[in-house]
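**Q** how would this look folded up:
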Amino acid sequence: MSTAPSEADAATAPVASPFEQLGGEGGVRALVERFYDLMDLEPGYAELRATHGSTLDSARDKLFWFLCGWLGGPDHYQSRFGHPRLRARHLPFAIGILERDQWVACMDQAMGEVGVPQALRERLNESFMGTADWMRNR
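**A** Below you'll find the model as predicted:
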């Protein structure tokens, strides 16, 4: 008798959430840390960095909390702040095409550097671009 999973078993097996594929909270935290490190260090993200305050500590935590829930893990952000209301919360910041493109490029670079699997990286890039474009307010 074979112990290998059957095709039916494979078809009904739960698909790992993006949160799980990234390695849970540790993987999401590593992604967020690299994202903000790159934003702070790379001249190509200067305009994006300028939209943030003098410190990135609060932004790091908020993006980590948000992404955990958005990717299918614990809803840390909502438990602290309620519904994300992303567009409303970002209205005070000038977000144009340049800032949108730098955000997405910075996140893509961070995903590449922390080893996000290519298929997930492509899927997330598409979602990030759609959301970042929706956030534009100038």
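
**Q** all contacts plus neighbour counts: C-alpha atoms, from now on.
**A** OK.

**Q** name the residues of stretch 19-34 that are buried.
**A** Using 16 or more other C-alpha atoms under 10 Å as the test for burial, stretch 19-34 gives 19-20, 22, 24-25, 27-34.

**Q** and for residue 86, the neighbour number?
**A** By other C-alpha atoms under 10 Å, 13 other residues sit near residue 86.

**Q** and for residue 108?
**A** If we define neighbours as other C-alpha under 10 Å, then residue 108 has 19 of them.

**Q** so how far is residue 131 from the closest residue to it other than its chain neighbours?
**A** Excluding the flanking residues, the one nearest residue 108 by C-alpha to C-alpha, 6 or more residues apart in numbering is residue 125, at 6.7 Å. Relative to residue 131, residue 125 is positioned 10 Å away (C-alpha to C-alpha, to the nearest Å).

**Q** same question, residue 100
**A** Going from residue 100 to residue 131 by C-alpha to C-alpha gives 9 Å.

**Q** in terms of neighbours, single out the busier of these two.
**A** Regarding residue 100 and residue 131, a neighbour count based on other C-alpha under 10 Å identifies residue 100 as having more, with 21 against 15.

**Q** and that one, what does it touch?
**A** 129, 132, 133, 135, 136 (C-alpha atoms under 8 Å, 6 or more residues apart in numbering).

**Q** out of those, which comes closest to residue 11?
**A** Closest approach to residue 11 among the contacts of residue 100 (C-alpha to C-alpha): residue 129, at 30.2 Å.

**Q** how many residues are close by that closest one?
**A** Residue 129 - counted by other C-alpha under 10 Å - has 16 other residues nearby.

**Q** ok, for it, nearest residue in space, not its chain neighbours?
**A** Nearest one to residue 129, counting by C-alpha to C-alpha, 6+ apart, is residue 104 at 6.2 Å.

**Q** another sequence for comparison is provided below:
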Amino acid sequence: MNTETNTDNHEEEQSRLYALIGGADKLREMVDRFYDLMELEPEFAGIRALHPTPMDGSRDKLFWFLSGWMGGPNLYIEQFGHPRLRARHLPYAIASSERDQWLRCMAWAMQDVGIAEELQQHLMQSFYQTADWMRNKPG
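**A** All right, here's what the predicted structure looks like:
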């Protein structure tokens, strides 16, 4: 198996995600809806409590991160360097409940802004892997 080809295929897939989702405008809409739901819906109180008030900085950071992660401009890396996601989230208690709230909130946001079903499923698989890896507390 040629790992260079696999890496190239992964990078091509990631760059396609940015275009498939609709670029910066649609990605921003999705991220904003995600944070709106977090503030509005009681079922997301657990993850809301982990964020500062106001959440403008959190909104921007997720948008910047996802832009680069999806193959668009590397806005987060340009400002902060490597994301080091797990290290940056270690100060926050993240168990299965917080993981599941984050995933449910993101799924809802994608549905609300009209992300294609097939793309939602693909993104949720990737989001699950990352969100599960972020858990740092039992339960």
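
**Q** now do the buried residues in whichever strand or helix holds residue 124 of structure 2.
**A** If you go by DSSP states H and E, residue 124 of structure 2 is part of helix 117-134. Under the neighbour-count criterion of 16+ other C-alpha under 10 Å, helix 117-134 of structure 2 has 120, 123, 124, 127, 131, 132, 134 buried.

**Q** again with stretch 44-55 of structure 1
**A** Going by 16+ other C-alpha under 10 Å, stretch 44-55 of structure 1 has these buried residues: 45, 48, 49.

**Q** make a markdown table out of those and add distance to residue 111 of structure 1 and secondary structure.
**A** Shown next, in a markdown table, are those (distance: C-alpha to C-alpha, whole Å; DSSP: H, G, I helix; E, B strand; the rest coil):
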| residue | distance to residue 111 of structure 1 | secondary structure |
| --- | --- | --- |
| 45 | 15 | helix |
| 48 | 17 | helix |
| 49 | 18 | helix |
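
**Q** dump those residues into a markdown table; add distance to residue 82 of structure 1 as well.
**A** Formatted as a markdown table, the buried residues of stretch 44-55 of structure 1 follow (distance: C-alpha to C-alpha, whole Å):
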| residue | distance to residue 82 of structure 1 |
| --- | --- |
| 45 | 30 |
| 48 | 26 |
| 49 | 26 |
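
**Q** the helix holding residue 124 of structure 2: how far from the chain's middle?
**A** Put simply, helix 117-134 of structure 2 sits 8 Å off its chain's centre (C-alpha atoms, centre = their mean, to the nearest Å).

**Q** do the same with stretch 60-79 of structure 2
**A** The answer for stretch 60-79 of structure 2 is 10 Å, by C-alpha atoms, centre = their mean.

**Q** got the buried residues for it?
**A** Per 16+ other C-alpha under 10 Å, stretch 60-79 of structure 2 contains these buried residues: 60-76.

**Q** which of the residues you listed fall within helices?
**A** Residues of the buried residues of stretch 60-79 of structure 2 located in helices (DSSP state H): 60, 61, 62, 63, 64, 65, 66, 67, 68, 69, 75, 76.

**Q** which residue in structure 1 aligns with residue 35 of structure 2?
**A** Superposed on structure 1 with TM-score structural alignment, residue 35 of structure 2 falls opposite residue 36.

**Q** picking that back up, closest one of the buried residues of stretch 44-55 of structure 1 to residue 116 of structure 1?
**A** Distance to residue 116 of structure 1, by C-alpha to C-alpha, is smallest for residue 45 among these, at 20.7 Å.

**Q** and the closest one? What does it align with in structure 2?
**A** So residue 45 of structure 1 corresponds to residue 44, using TM-score structural alignment.

**Q** who's in contact with that match?
**A** 37, 38, 101, 102, 105.

**Q** from the chain's centre, how far out does the helix or strand encompassing the first one sit?
**A** This means residue 37 of structure 2. Assigned by DSSP H and E, residue 37 of structure 2 belongs to helix 23-40. Distance of helix 23-40 of structure 2 from its chain centroid, counting by C-alpha atoms, centre = their mean, is 10 Å.

**Q** quick one on the thing from earlier: now flag whichever of the buried residues of helix 117-134 of structure 2 is closest to residue 92 of structure 2.
**A** Distance to residue 92 of structure 2 across the buried residues of helix 117-134 of structure 2 (C-alpha to C-alpha) is lowest for residue 134, with 9.8 Å.
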